[in-house]
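Undergrad: can you look at this prediction? I've put the sequence above it.
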Amino acid sequence: MAKDLNQVVYQIYPLSFKDSNGDGIGDLNGIITELDYLKDLGVDVIWLSPVYQSPMDDNGYDISDYYEVNPMFGSKTDLMNLLNKAHEKGLKVIMDLVLNHTSDEHVWFKEALKGPNNPYYDYYIWSDTPSDITSVFSGSAWQYVEHLKQYYFHLFSVKQPDLNWQNKTLRTEIYRMINYWLDLGFDGFRLDVIDLIGKDVYSKRLADGPYLDAYLEELYETCFKGREVFTVGEMPGISLKRANEITSTHPALDMVFQFDHIALDEQPGQGKWMLKTLDLHALKQTLNNTQQIFKDKGWPSLFLSNHDQPRAVSRYGNPSEKYRNDSAKMLFTLLFGMKGTPYIYQGEEFGMTGIKMAIEDYKDIETKNIYQELKQKGFKEADIMNSIYAKSRDNSRTPMQWNETVNAGFSTGSPWLKVNPNYVLINRDTDQKDPNGIITYVKDLLKLRKSNPLFNTGAFNLLFEDHPNLFIYERASETERIVVVCNWTDVTIENPLSIEKMSVLLSNSTDHITLKPYYTGIYYEKRTIHA
């Protein structure tokens, strides 16, 4: 590939990263103070969740002005200062951009409410009669407007009306805005639910709709062509095969976020709140499928966490004091030994965990809505809360745990969302001082990954495919191979590999024969070529 996609991306959720002025809300100047930390970690690209003007109904994913910075995060001067200082340190900055919908407080929607004769009316999607499409955030996706005697479409919050991408004038406005940020020097975008822009609501073709390919092509030609731009599209509604096709054929997107591996702890077809135990064999098959599909073309994203997903160590590892450190290292090793671009979500690099709060302490609109919906359906309180403890987006949005001082060093004021009380034990500074800490391990893992092209070019082969507790795979060429071994469980297991001729490149243990709970190791060996 012409572009170097073997870069490491670190996602910052500005609300919760670092507060510089004591108002309890993370801000741009707080991010600036930690750029050296990110550079030292081995990060190449910073992805900023939205900092645009917004009423914050969905924490900034409801944009009311694409050109302005929300004062709660600082000023546009602060944003440009962040960009310039990041560039000085060799870090790229990509913006999070929401193109499927706006806030209902955007001037476009305020004008649209004036009726069909207003030029902005057709920027949104209207119907005289609602269909049975439901919102991702519960309830109908159609909201009635009394004075118009019509419904507008909102696939997410009622305050997030969907844009009508079939309107060329709207698309021109969107492209002008994208070019504005690129001209300012930003390095690219994470494109929120971008698989939805090609939808046809009336035929109920939403994700990967009939116009998606044409709009991606137009986006590239109008905005990205001729520029060095880093792009990743969130596409929860597409298949792995389609993800590969899009990243192979559409230069608008370098890679996508596709969620097959994320959905494995859900009851099939029942949504994310209906829990099931993740089956290791299913995870092996899904990740193997990803690696095989992207073997020769296209490019995958390597992630377990983000602002919408629970904390990885709580979801897939073991958050107990005894096993959190090793299970976090195991998860990083399992994922970052594969082909693709590694993503780290803030706090993941030192093993931040999920949280359990009283329902009134949750701030996430999706969580509050599902609580009411499941209550109305007769679910038991305990069962509802167990689902929320496992899957609420607020698990990953609690303030960053920098140190053991008040509010985890996030803010001198009252944080917008409760700090996880385990910050006294789990925080950046404590982990960083530990030579066996997760941060030190992640640094070594990223250096190793960048120094050996086998991690991206070697053939991916599952080994011991049916082993119930171990996830083992190799990255192999004709002359050498790397083997990654992960114990997915809290039981001790004998290593089924013969490792006498292998060197250990990285591990969370000194014993590679008897594998401790959550053991992980990366081995290397030369291969003999037979004539």
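TA: Happy to help now that I have it.

Undergrad: when you work out contacts or count neighbours from here on, use the C-alpha atoms and nothing else.
TA: OK.

Undergrad: quick one, what contacts Val51?
TA: Going by CA atoms under 8 Å, 6 or more residues apart in numbering, Val51 touches Pro14, Gly60, Val69, Asn70, Phe73.

Undergrad: how about those residues, which pair is most distant?
TA: Pro14 and Val69 (12.1 Å; CA to CA).

Undergrad: ok, which stretches of the stretch 101-250 of the chain are strands?
TA: Per DSSP state E, counting those that start in this stretch, the stretch 101-250 of the chain carries strands over the ranges 126-127, 142-145, 150-153, 188-192, 230-234.

Undergrad: before we go on, here's another structure to hold up against the first:
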Amino acid sequence: MQELAWWQSAIIYEIYPRSFQDSNGDGIGDLDGILQRLDYLAQLGIDAIWISPIYPSPMADFGYDVADYCGIDPIFGTMGDFDRLLAEAHQRGLKVILDFVPNHSSDRHPWFLESRSSRESHKRDWYLWRDEPNNWLSNFGGSAWEWDEATGQYYYHSFLKQQPDLNWRNPAVRSAMFNVLRFWLERGVDGFRVDVMWLMIKDYQYRDNPPNPGYGPDQPSSNSLLHVYDSNRPDVHVLVAEMRAVVDDYPGRVLIGEIYLPVKDLMTYYGQDLKGTNLPFNFLLLQSAWNAEAVAQVISEYVNALPAGAWPNWVLGNHDNARIATRVGVQQTPVAAMLLLTLPGTLTIYYGEEIGMTNVPIPPEEVQDPAEKNQPGIGMGRDPERTPMRWDGSLLAGFTCGKPWLPLGGDHTFVNVASQEQEESSLLNLYRKLIALRRMYPMLVSGEMLSVVADENLLRYERRGVGKRFLVLLNLGNDSVQAKTEAGTVIASIRSDREGEQVDSLVELEDSEGLMIELAR
């Protein structure tokens, strides 16, 4: 078997830097804070950290409005702090992946300030300017076009008006942004997660989007139209291939694309001859209903749709979606962990998932997220899943000695790292055990995945490699179930200390229990 690239066997750990660890008491996490927790991450067993944006920014969208693509925001530290974090991570065998935000900049970026200075500006065409707006809508509510009084035109913004979209049809924009990639690659970063990759090119005729017949009043206003002309345009694949070529000039680096599209469209981002993004993020499980039939269908659909030679990846949580424990229920979080960590390919874990953090209710006066402020009351806010990491049961959870930028949540006294490290059967120790098994048995990464079947609340599938077969049984229900099995030995369990148990033709699983059985040949 061909040796895998590091990212193919990797478990990637997403860090939302504002919320991971504060080192200076301002209540906001920073680079030195991440550095302080590298040993924890190494002990967890992950391979790479992906850090959400740390660039200079007015923080209208908490770093996804970039004012300088080649700097560090003082909130997070200095470039020296970043270089030290990178070196210390590499010393521990951890890779570092940065968030790249190419679709839009901040309206404070020098490029946009120059672009809006006059219609004759040499950077006018770096952004999307129009005399008349079409009907395109912002993902954060309202029209995507903002009137500029000084120059008498509208500019386009897929998100906030403080986030004007760059014109990727302009070769000068491509050159400048590819030089940004090179700046960080030369510095030693190991790859990029590319924000909203599927939005980067828009219809050059600016045609109106058609109405969405399935739109309901409980949905965000952006769902009232079908995004035919402002997203997933065929031309985007040329850009992705060019971006991949830049990254490939630096051996051992990875390009990951954020893409929220149906599976058929998602697969096109691997690119012709697999020269697109290495990993188009697979959010299908994150969006799936939590029952055995739905999960089995999602897994089978994805695996069967993969182009020849394309590498799979799986995501259960991130900074834009409700936490796993909130979506599936606290009782099911160990089942979700066993599911994720027994799937083939590259895995991504969101900080705090390993201790079962849930969404934290945010009082209206403490809401920070502009997605909620612009469209209150329809659940667009992402603050609940971005709250500070809980390191211990103290008043401020070991996150800060100041006032946390978001509330910690009432359960932090027992849902925290220190408490779970002391408890043998904790979720944290289950994650560590399953990650260790994944290291011990490479077939869990690159072996075959067979017989994905749902039987009422029971999800079952087989992982097969050279000389070994593992049966995974997951009870996604609240009642005990019996499962047929061949003879074998339990090598991992969730609810009880069943490792080493010999099974034969039938095995019982309690509610919310999972087993991994090594089958006799």
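TA: Received it, and whenever you're ready, just let me know what you need. Every value quoted in this text rests on a predicted model; they were computed, and no experiment measured them.

Undergrad: which of the contacts of Val51 of the first structure fall in helices?
TA: Pro14 (DSSP state H).

Undergrad: ok, and the most crowded of the contacts of Val51 of the first structure?
TA: In terms of neighbours by other CA atoms under 10 Å, those top out with Pro14 at 25 neighbours.

Undergrad: mean neighbour count and distance to Met95 of the first structure for the strands of the stretch 101-250 of the first structure - can I get that in TSV?
TA: Formatted as TSV, those follow (neighbours: other CA atoms under 10 Å; distance: least, CA to CA, whole Å):
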stretch	mean neighbour count	distance to Met95 of the first structure
strand 126-127	20	29
strand 142-145	18	29
strand 150-153	20	26
strand 188-192	23	5
strand 230-234	21	10
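
Undergrad: so can I have CSV of these showing distance to Leu38 of the first structure?
TA: Shown next, in CSV, are the strands of the stretch 101-250 of the first structure (distance: least, CA to CA, whole Å):
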stretch, distance to Leu38 of the first structure
strand 126-127, 45
strand 142-145, 43
strand 150-153, 40
strand 188-192, 18
strand 230-234, 18
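
Undergrad: quick one: which of those is nearest Asn407 of the first structure?
TA: Among the strands of the stretch 101-250 of the first structure, strand 188-192 comes nearest to Asn407 of the first structure, with 29.7 Å by CA to CA.

Undergrad: now the angle from the closest one to strand 230-234?
TA: 0 degrees (axes from the mean of the first three to the mean of the last three CA atoms, to 10 degrees).

Undergrad: which residue numbers in the second structure go with strand 188-192 of the first structure?
TA: Across the second structure, the stretch matching strand 188-192 of the first structure (TM-score structural alignment) is residues 191-195.

Undergrad: stretch 132-140 of the first structure too?
TA: So stretch 132-140 of the first structure sits over residues 135-143 in the second structure, by TM-score structural alignment.

Undergrad: quote the end-to-end distance of the matching stretch.
TA: End-to-end distance for stretch 135-143 of the second structure: 7 Å, by CA to CA, to the nearest Å.

Undergrad: one more: stretch 248-264 of the first structure?
TA: 26 Å.

Undergrad: what sits up against it?
TA: Taking CA under 8 Å, 6+ apart as the rule, stretch 248-264 of the first structure contacts 5, 213, 216-217, 219-220, 224, 230-240, 243, 246-247, 272, 276, 278-279, 282-283, 286-287, 297-301, 304.

Undergrad: repeat the analysis, applying 6 Å as the threshold.
TA: 220, 231-236, 247, 278, 297-300 (CA atoms under 6 Å, 6 or more residues apart in numbering).

Undergrad: and what of stretch 463-473 of the first structure?
TA: Counting by CA under 6 Å, 6+ apart, Asn461, Leu462, Val483, Val484, Val485, Cys486, Asn487, Trp488 sit against stretch 463-473 of the first structure.

Undergrad: from the residues you listed, which land in helices?
TA: Going by DSSP H, the helices hold none of the contacts of stretch 463-473 of the first structure.

Undergrad: closest to Pro435 of the first structure out of the residues you listed?
TA: Pro435 of the first structure has its nearest neighbour among the contacts of stretch 463-473 of the first structure in Cys486, at 21.2 Å by CA to CA.

Undergrad: I figured that closest one hits Thr520, correct?
TA: Yes: Cys486 of the first structure lies in contact with Thr520 (CA atoms under 6 Å); the separation is 4.5 Å.

Undergrad: more crowded one of the two?
TA: Applying other CA under 10 Å to Cys486 of the first structure and Thr520 shows that Thr520 carries more neighbours, namely 29 against 24.

Undergrad: corresponding residue for that one in the second structure?
TA: Superposed on the second structure with TM-score structural alignment, Thr520 of the first structure falls opposite Gly514.

Undergrad: quick check: that match touching Leu476?
TA: No: the pair Gly514 of the second structure / Leu476 is not scored as a contact, 8.7 Å apart, by CA under 6 Å.

Undergrad: Three-state assignment for Thr367 of the first structure, please.
TA: Three-state call for Thr367 of the first structure (DSSP: H, G, I helix; E, B strand; the rest coil): helix.
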